[in-house]
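Student: Got a predicted structure here, sequence first:
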Amino acid sequence: MRKQTLSLGVGFFLLTSSAMANDYLANVEGLHLNYSAPSGKASSTHFKYKEYEFLGHTEYDVELQGGTLFLETPDGPIQLDNLPASLSEVDALTINDLDLVSSSTSLSLSTQHFATQSTDSAMDISRLAIQCSYEDRDDEFMNEILHSCFNRSGNLSLGGFSSDGKEVLTDTQFTIRNNSMNFQMRAQGLKIKGNGKTYYENDQLRIRIDKAKVGFLNVRGRLFKELEKLESNTVSVHEPWIEIDLQ
C-alpha cells in the first residue's frame, strides 16, 4: 500500500469537525486519546456534545470497529459513524490536549499533538490549529465547513508535520480568503513563502501553488519534489496541483 499520511491529516480534521459538531453545538476541552487496535482510553476536562456534558476530569473507553468510533461515557456510549477510511484503518491513534468549539457561525480546533500509525505509514503533527467561519447549518454541514474553509475564509497553522519519522514541514501557516491562499513554512531548513489557490467541490480538495520562494529564489519545483513523497491512492501531486480525495 502507498503512504496515506496527508489524507490521514485531512481525515483527522473530518473526524473532529464533522463527527463532533455535525448539527450540534459542541465544546470539548483538554481531550486526550490513546488508541491501539482494537481499543483505547480517553479523557477530557470538559465535554459537551448533543445531550452529553461532563465537567471536570472524565475518562472514557474507546473502540474502533468497521469505520465507527465508540466512546463509552459515564452516561452511555457515543457512536461516531462513517469515519474516513484513512482513519478507520489505523492501528494506533494518539491525540493530546485537543480543544474544539463549534458555534452556529464558526468552528475552531486545536491540538498539541496528533499521531497515527498503520501497517505502512506513520504520521505526527504538532501544535495544529484550525479556524473556519461558515454561513449555514443544514443537513450538509460538513460540506458547508469544507466549502467555507477552503473557498471562503479559513486559517490553519501547525508547528510540525512528520511522515514515517522524517520531518517534512515546520512553522506552517495557511490563510485562505475567497479561494486565494497565502502560506509560509519551513522545509529542509528553508523558510518558504508563497501563494496560490484552493478549491473544494464534489468531495475533492484541489490546491494550486503558484509561487514558492526563499527570498527571491524560486523553490516551487524543490517543494513539489518533497510533496510527491506524500502521494497515495487519495492524494495526487502534479506541479502545480495537489488533489486530495475526501470521500
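Tutor: Okay, I see it.

Student: alpha carbons only for contacts and neighbour counts from here, please
Tutor: Fine.

Student: So which elements touch the longest helix along the chain?
Tutor: Longest helix of the chain, by residue count under DSSP state H: helix 5-14. Contact analysis of helix 5-14 by 3 or more C-alpha pairs under 8 Å, 6 or more residues apart in numbering; DSSP states H and E lists helix 85-88, strand 122-133 as its packing neighbours.

Student: I'd like these as a markdown table, with distance to residue 153 and mean neighbour count appended.
Tutor: Converted to a markdown table, the helices and strands packed on helix 5-14 look like this (distance: least, C-alpha to C-alpha, whole Å; neighbours: other C-alpha atoms under 10 Å):
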| stretch | distance to residue 153 | mean neighbour count |
| --- | --- | --- |
| helix 85-88 | 26 | 20 |
| strand 122-133 | 6 | 20 |
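
Student: take the one below as the second:
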Amino acid sequence: MKPLVLVLFLLSITVQSWSNQIDVKNLTLNYKDDNGQGSFDKFIFDKYSYFDQQDFNMLYSNQDMIFDINGEEIVIRDEKGVFKDFSRFNVSNFSVATSNSKIEGNLPYLSGSSTESDLEITNARIQCKTTVRPPLEQDLFFFLEDCLANSNSSIKRVRINNKNKSELISLLEDTLEIEAEKVTSIDNISMEIKNGNFNLTMSLDTGLRVTVKMSGTIKYFDNQKMIRLSITKAKAGIFNIREKIFEEIEKRESDKLQVERPNIFIYLE
C-alpha cells in the first residue's frame, strides 16, 4: 500500500452534478473487513448535502463503497480498487472545502493495513489556489491543474511498516545508500509550489536524522493524465543526490513512470 493510491482513489471519483462546492467537516471512519462506521459534522459533495452531524454505516462490495446515512444510500465507486486491499482503515476528523478561489484540506490522522504494509499519516494539510471552474460532469483530476501550479502542503509524519517494501522507501534507501529497513518514518514533509516551481523538504528517520531538499518544476497535463516533474536541485544534508535520484528512478521505469532527464513523467492512468 502506498500513499499515492489514496490520492488516485480520490481522483477517480466522478462528480455527477457539480455544485461548485465540496465541504466536508470532521469526517471520521473506522473500517475493518468490508464494514465501517463513522460520522461527520457536515457533508456537501456531488448531489448530497447534510448540514448537521450524522452517523453512518459503510459496506464495501464489488468495488462500491455503500454509505447508509439515516436510510439514504450513497454509492461511491472505487474505480482503482484501492479499498479491496485494505483489511483495516481509520480516518480521524478529515475536512476538505472548495470555493472559487481555493481548496483546503486537513487530515489529522489516518492509518491503514493492507497486504503490502501498515501505513500511518499524521497532520496532513494542503491549500491550493484555484482558477479553473470544472464542467458539470467531471472526475476530480481537474484539481491537479491548480494544486500543482500554486499550493502549500505539509505532513508531520508518514510511518510505513512494510510487509513488502514500498517503492518510495526502497527508492530513498537506494538513493541515499542507506542500509535496508533503516528508514522507519518520513517526517516534516513540506512542499511549496509557486507558478509551477516547487521546493520540497523532508526528514528521514534512519537512526540518524537525514534532511532531504529538492527543487524544480512540476506540471499536470490533463489530456494525458500525466505529471511532469523536473528536478533541478536535490541534496541530502550537504551532499548532491540529483544524479543518484535519476539513476534509481531509471531502474524503476515502467509504463507509469518514465525518465527523460531532467524530466520524470508520472502517468496516473
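Tutor: Happy to help now that I have it. If you're wondering where the values come from, they're calculated on a predicted model, not measured in any experiment.

Student: Export the helices and strands packed on helix 5-14 of structure 1 as JSON lines, with columns for distance to residue 217 of structure 1.
Tutor: Compiled in JSON lines, the helices and strands packed on helix 5-14 of structure 1 are given as follows (distance: least, C-alpha to C-alpha, whole Å):
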{"stretch": "helix 85-88", "distance to residue 217 of structure 1": "36"}
{"stretch": "strand 122-133", "distance to residue 217 of structure 1": "28"}
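
Student: Which strand or helix spans residue 160 of structure 2?
Tutor: In this structure, residue 160 of structure 2 sits in strand 151-162 according to DSSP states H and E.

Student: Not counting sequence-adjacent ones, nearest residue to the counterpart of residue 43 of structure 2 in structure 1?
Tutor: Using TM-score structural alignment, the equivalent of residue 43 of structure 2 in structure 1 is residue 47. Nearest residue to residue 47 of structure 1, sequence neighbours excluded (C-alpha to C-alpha, 6 or more residues apart in numbering): residue 28, at 4.6 Å.

Student: From residue 52 of structure 1, how far out is the one you found?
Tutor: Residue 28 of structure 1 sits 11 Å away from residue 52 of structure 1, taking C-alpha to C-alpha, to the nearest Å as the criterion.

Student: More neighbours: which of those two?
Tutor: residue 28 (21 against 13; other C-alpha atoms under 10 Å).

Student: The equivalent of the more buried one over in structure 2 and residue 93 of structure 2, how far apart?
Tutor: Under the alignment (TM-score structural alignment), residue 28 of structure 1 pairs with residue 24 in structure 2. Applying C-alpha to C-alpha, the value for residue 24 of structure 2 to residue 93 of structure 2 is 10 Å.

Student: now residue 252 of structure 2
Tutor: Between residue 252 of structure 2 and residue 93 of structure 2 the distance, using C-alpha to C-alpha, works out to 36 Å.

Student: repeat for residue 81 of structure 2
Tutor: Counting by C-alpha to C-alpha, the gap between residue 81 of structure 2 and residue 93 of structure 2 amounts to 24 Å.

Student: Let me see the ranges of the helices in the stretch 51-200 of structure 2.
Tutor: 142-147, 167-175 (DSSP state H, counting those that start in this stretch).

Student: Next, format these as TSV and append mean neighbour count and distance to residue 119 of structure 2.
Tutor: TSV is the format used below for these (neighbours: other C-alpha atoms under 10 Å; distance: least, C-alpha to C-alpha, whole Å):
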stretch	mean neighbour count	distance to residue 119 of structure 2
helix 142-147	20	24
helix 167-175	16	12
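
Student: any chance of those in TSV, with distance to residue 106 of structure 2 too?
Tutor: Formatted as TSV, the entries for these read as follows, by distance: least, C-alpha to C-alpha, whole Å:
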stretch	distance to residue 106 of structure 2
helix 142-147	15
helix 167-175	23
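
Student: Can you say which of these is nearest to residue 113 of structure 2?
Tutor: When the helices of the stretch 51-200 of structure 2 are compared for distance to residue 113 of structure 2 using C-alpha to C-alpha, the nearest one is helix 167-175, at 16.6 Å.

Student: quick check: the closest one aligns to which part of structure 1?
Tutor: Mapped onto structure 1 with TM-score structural alignment as the criterion, helix 167-175 of structure 2 occupies no residues.

Student: what packs against that helix?
Tutor: Applying 3+ C-alpha pairs under 8 Å, 6+ apart, one finds that helix 167-175 of structure 2 contacts helix 242-251.

Student: Please enumerate residues in contact with the helix it packs on?
Tutor: When contacts are taken as C-alpha atoms under 8 Å, 6 or more residues apart in numbering, the neighbours of helix 242-251 of structure 2 outside the stretch itself are 171, 174, 175, 231, 232, 233, 234, 235, 258, 259, 261.

Student: The fourth one -> structure 1?
Tutor: In other words, residue 231 of structure 2. Aligned partner of residue 231 of structure 2 by TM-score structural alignment: residue 209.

Student: if I pick its match, what's in contact with it?
Tutor: Going by C-alpha under 8 Å, 6+ apart, the list of residues near residue 209 of structure 1 reads 194, 195, 196, 197, 220, 239, 240, 241.

Student: And the third one? What does it align with in structure 2?
Tutor: Going back to what we said before, that points to residue 196 of structure 1. In the superposition onto structure 2, residue 196 of structure 1 corresponds to residue 216 when matched by TM-score structural alignment.

Student: residues in contact with its match?
Tutor: Listed by C-alpha under 8 Å, 6+ apart, the contact set of residue 216 of structure 2 reads 197, 198, 199, 229, 230, 231, 232, 233.

Student: How much space separates it from residue 61 of structure 2?
Tutor: For residue 216 of structure 2, the distance to residue 61 of structure 2 equals 42 Å [C-alpha to C-alpha].

Student: before we move on, what about residue 194 of structure 2?
Tutor: As for residue 194 of structure 2, its distance to residue 61 of structure 2 is 41 Å (criterion: C-alpha to C-alpha).

Student: Pull out the buried positions in stretch 43-61 of structure 2.
Tutor: Buried residues in stretch 43-61 of structure 2, counting neighbours by 16 or more other C-alpha atoms under 10 Å, are found at 43, 44, 45, 46, 56, 57, 58, 59, 60.

Student: Greatest separation within those residues: which pair is it?
Tutor: Farthest apart among the buried residues of stretch 43-61 of structure 2 by C-alpha to C-alpha are 44 and 60. That separation is 21.3 Å.
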